[in-house]
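*Asks:* this is a predicted model, with the sequence first.
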Amino acid sequence: MKPFAKKLGAGLTANVVLLGIVSFFTDMSSEIIFPLLPFFLVFNLGASFFIIGIMEGVAEAVASVLKVFSGYWSDRAGKRKPFISSGYGQSAFTKLFFGLATIWQHVFVLRIVERVGKGLRQPPRDALIAESSPPERKGKAFGFQKAMDTGGAILGPLLAIILVSVFASAYQPIFLIAIIPAFVGFIITLFLKEKKKKKVLKAPLKVGLKQLPIRMRVFVAIATIFALGNFSVFFVMLRTVDLGQTVTMALVFYLIMNITYAFSAIPAGSLSDRIGRVPTIVTGYLLFAVVCFIFAFQTGPILIGIAFLVLGLSNGFAIAVQRAYVCDLAPEEIRATALGTYHMSIGFAKLFSGIMVGFLWTFVGVQFAFIYGVILSVMAATMLYGLPRK
């Protein structure tokens, strides 16, 4: 049996497992760097919350534009692997320079450039996961990928906690150490296998929703509304310290979130295979509303810990399952393009979200920033729940 078709575990193929391992090492690297990045920016380099919001919003928007083009190029070429490998490689090389940054403008640019790699790799990677999985196991495959991704995110903050105890607030040496697993993940992508496509996309690129099925257009619109309120975890980390917790304690809470995410992603994906994507995603949206409510009005460490736990559940129920649902709704020959369009819509929403939350926090009040998240999450959940099933 060819490696591509060989099933590993309960319906997981070789490509799905390899991509899971790649995600594990890549996210280990990212999650050493990125939980510390907001503190490095604010405490070491003097960036404001508004600057952080702009940075995160622009970074996600740039990545999203590339997701559309990489998805289209992948569909036209009938290949996934070259885009996946080059995207992971580009991110690995960029991470090297975080350890050399001396002003917040350096980090601003590097954060955007690092997201270029994600934009290049993600739609082809998601398409390869879908194409490597039987229809009844797609939800579980995406859940496995996100669980491995978050498994690396468990080890990453653990290493960050240890490294912070060694280097204190000298974050640059920690960032340099973090590039090692990033390069391991890149090397593993070279072992992916894919079938030659019998049918490839020949139509010109059409950025937008018109080429997509109507049901997918409606879902993308609803998911975009949720993304408008689903702001960067940077703000959650900064809010934790703002409420009187230490950076180390914030990392511990962040670790709780990632552990919860890792253990909920596969069950949530499998649940969506059984009861449907929509009820599972709606649950994730409402859980995020609970998180925002807690951070808006509560201050105690126990409730903060609960909020991070619920945030992990929200990610497990919403993020991976949303991508599986897009793959369900998109025809195979434009699947990567559809995923790219979906990611573009989400990314531009996050551009507005980052700027809006940074503005509200800086100029209006931190509670208003989190209330904004509650309103948008509940709105999206209500609209999606009311969507006809067929």
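*Replies:* Received it, and whenever you're ready, just let me know what you need. Every value quoted in this text rests on a predicted model; they were computed, and no experiment measured them.

*Asks:* C-alpha only now, for contacts and for neighbours.
*Replies:* Fine.

*Asks:* could you give the number of residues near F363?
*Replies:* Neighbour count for F363, taken as other CA atoms under 10 Å: 11.

*Asks:* tell me if I am right that it is in a strand.
*Replies:* No - assessed with DSSP: H, G, I helix; E, B strand; the rest coil, F363 is helix; it does not lie in a strand.

*Asks:* so it versus A369, what's the distance?
*Replies:* Separation of F363 from A369 (CA to CA, to the nearest Å): 10 Å.

*Asks:* for T341, same thing?
*Replies:* Taken as CA to CA, the span from T341 to A369 is 27 Å.

*Asks:* check F98 too.
*Replies:* In terms of CA to CA, F98 sits 28 Å off from A369.

*Asks:* isn't A223 right up against G347?
*Replies:* No - using CA atoms under 8 Å, A223 is not in contact with G347, being 10.8 Å away.

*Asks:* who are the packing partners of the strand or helix carrying I162?
*Replies:* Applying DSSP states H and E as the criterion places I162 in helix 138-167. Applying 3 or more CA pairs under 8 Å, 6 or more residues apart in numbering; DSSP states H and E, we find helix 138-167 packed against helix 14-33, helix 104-131, helix 171-177, helix 247-275, helix 301-329.

*Asks:* this is the comparison structure:
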Amino acid sequence: MRHMNNNIIYLGWVSFFTDFASSMVTTLVPLYVVYILNEGVDKLGIIIAAASFISYFFRILFGYLSDRFTLVKPLVVSGYLISALTKPMLALTQGYIGVAIIRGVERAGKAVRSAPKDALISAYSETNYSGKTFGFHKTMDIAGELGGAICIFLILTWFTLDKDSIRLIFAATLIPGLIASAIALFLVKDIPTSIQAKNEKRKAVINQQDMRLLPLIIIYFTSLFFILSNQFLIIKVKQAGYSFSIIPLFIIILTLSQTLFSYYSGVITDKIGNHKMLLIAFVFGTLSLLALWQEYLWLCFILLGMFTVMSLNAIRAYISQYAISKAFVYGIFYGGIALTSSLGAIIVGQLWKQFGFETVILFSLSGMIILLLVLAVWI
């Protein structure tokens, strides 16, 4: 590809195979926990919370370690290898605690590799083509997610979902995981020495002016507390009467929605501003919950995809444009996501278990409407 370093292409394939395996796992884990292991939705909430917290919170630590000790490729390879080796271990679990531990360790692999991987992509991006580079990488991510969901759909079309079959699928994720790790180890090159030396001279700075960005960032965090994870939605789809074989199609719809609206939401954000785009995203998030309440489930997944990419693009653009100490602000960003999304998952799981789905919807919908009004008044 023109203006595309081979390192970027190799990393794209690493992401493709990793996300292929990850999509297989995230589609099946809710069904496995609730319908195969016969654990409650509250236990699923604990698993989602553990995975979310570890995935985001520890990115701060490993991002710092990568910068401080100029560790890039070793952390990237280690992170992918951790994920590749732990996903298949889900086949050995007998209860929700085992699933939570393994999902936590697997997401730790994500935390280990995320910041160094971004640094590696940036290092090999040509000056005027960084957008194209990251766009290619995101495309490979999405292609992997779609591939994994389609694979599960085809498997469940032909085979019955039971304890043995689902554990065999978990074990099979070792194959794409090891392919990804091998590409990262043998084909991907480390950051050039000249760039490493330049990075060693940088010092972490906390600028007090960045505190003015916190109100909007906190509003975004709070939306993650109220919005429902797609893993909870999978359970709702099953309760609505859809067969196991159809459920992966909802994940495919969600991924396609994110793909179609991600680029255009970024373009519109540049024109109307971050605050207004976040407001529009909150409208779609609220509508997704209304659609869920009325059991328009296909529409719910489409709207959730729109909310996800629009809100994330808006808040990332906000930080990129206005943050002075970007590392400090991104640290708050990842830490906040870890806390709010994990706490929200636990509360939703408990509410669903103790009081039923209607209570969950009222809780989430009320919270999103309040946030929508607050943001509308602010603008």
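*Replies:* Alright, I've got the coordinates. Here the structure is a predicted model, which means the values were calculated and not measured.

*Asks:* what's around K198 of the second structure, how many residues?
*Replies:* For K198 of the second structure, the tally of surrounding residues (other CA under 10 Å) stands at 9.

*Asks:* likewise for C292 of the first structure?
*Replies:* Neighbour tally, C292 of the first structure, other CA under 10 Å: 25.

*Asks:* what's the match for it in the second structure?
*Replies:* Superposed on the second structure with TM-score structural alignment, C292 of the first structure falls opposite L289.

*Asks:* tell me which element its match is part of?
*Replies:* Following DSSP H and E, one finds L289 of the second structure within helix 274-293.

*Asks:* trace A268 of the first structure over to the second structure, please.
*Replies:* Taking TM-score structural alignment, the alignment pairs A268 of the first structure with S265 from the second structure.

*Asks:* count of neighbours near the closest residue to that match other than its chain neighbours?
*Replies:* Nearest residue to S265 of the second structure, sequence neighbours excluded (CA to CA, 6 or more residues apart in numbering): M310, at 5.6 Å. Using other CA under 10 Å, the number of residues around M310 of the second structure comes to 29.

*Asks:* my guess is M310 of the second structure contacts L279. True?
*Replies:* No - counting by CA under 8 Å, M310 of the second structure does not reach L279; the two are 9.5 Å apart.

*Asks:* check which helix or strand covers F186 of the first structure.
*Replies:* F186 of the first structure is part of helix 179-188, with elements assigned from DSSP H and E.

*Asks:* in the second structure, what stretch matches that helix?
*Replies:* Against the second structure, helix 179-188 of the first structure falls on residues 174-183 (TM-score structural alignment).

*Asks:* cool, and stretch 63-72 of the first structure?
*Replies:* Counting by TM-score structural alignment, stretch 63-72 of the first structure corresponds to 55-64 in the second structure.

*Asks:* can you tell me the centre-most residue of the first structure?
*Replies:* I319 (7.3 Å; CA atoms, centre = their mean).

*Asks:* that one corresponds to which position in the second structure?
*Replies:* Match for I319 of the first structure (TM-score structural alignment): L312.

*Asks:* give me the distance between its match and G266 of the second structure.
*Replies:* Computed as CA to CA, the L312 of the second structure to G266 of the second structure distance reads 10 Å.

*Asks:* how about F363 of the second structure?
*Replies:* The gap separating F363 of the second structure from G266 of the second structure is 30 Å, by CA to CA.

*Asks:* more crowded one of the two?
*Replies:* G266 (20 against 16).

*Asks:* alright, that wraps it up for me.
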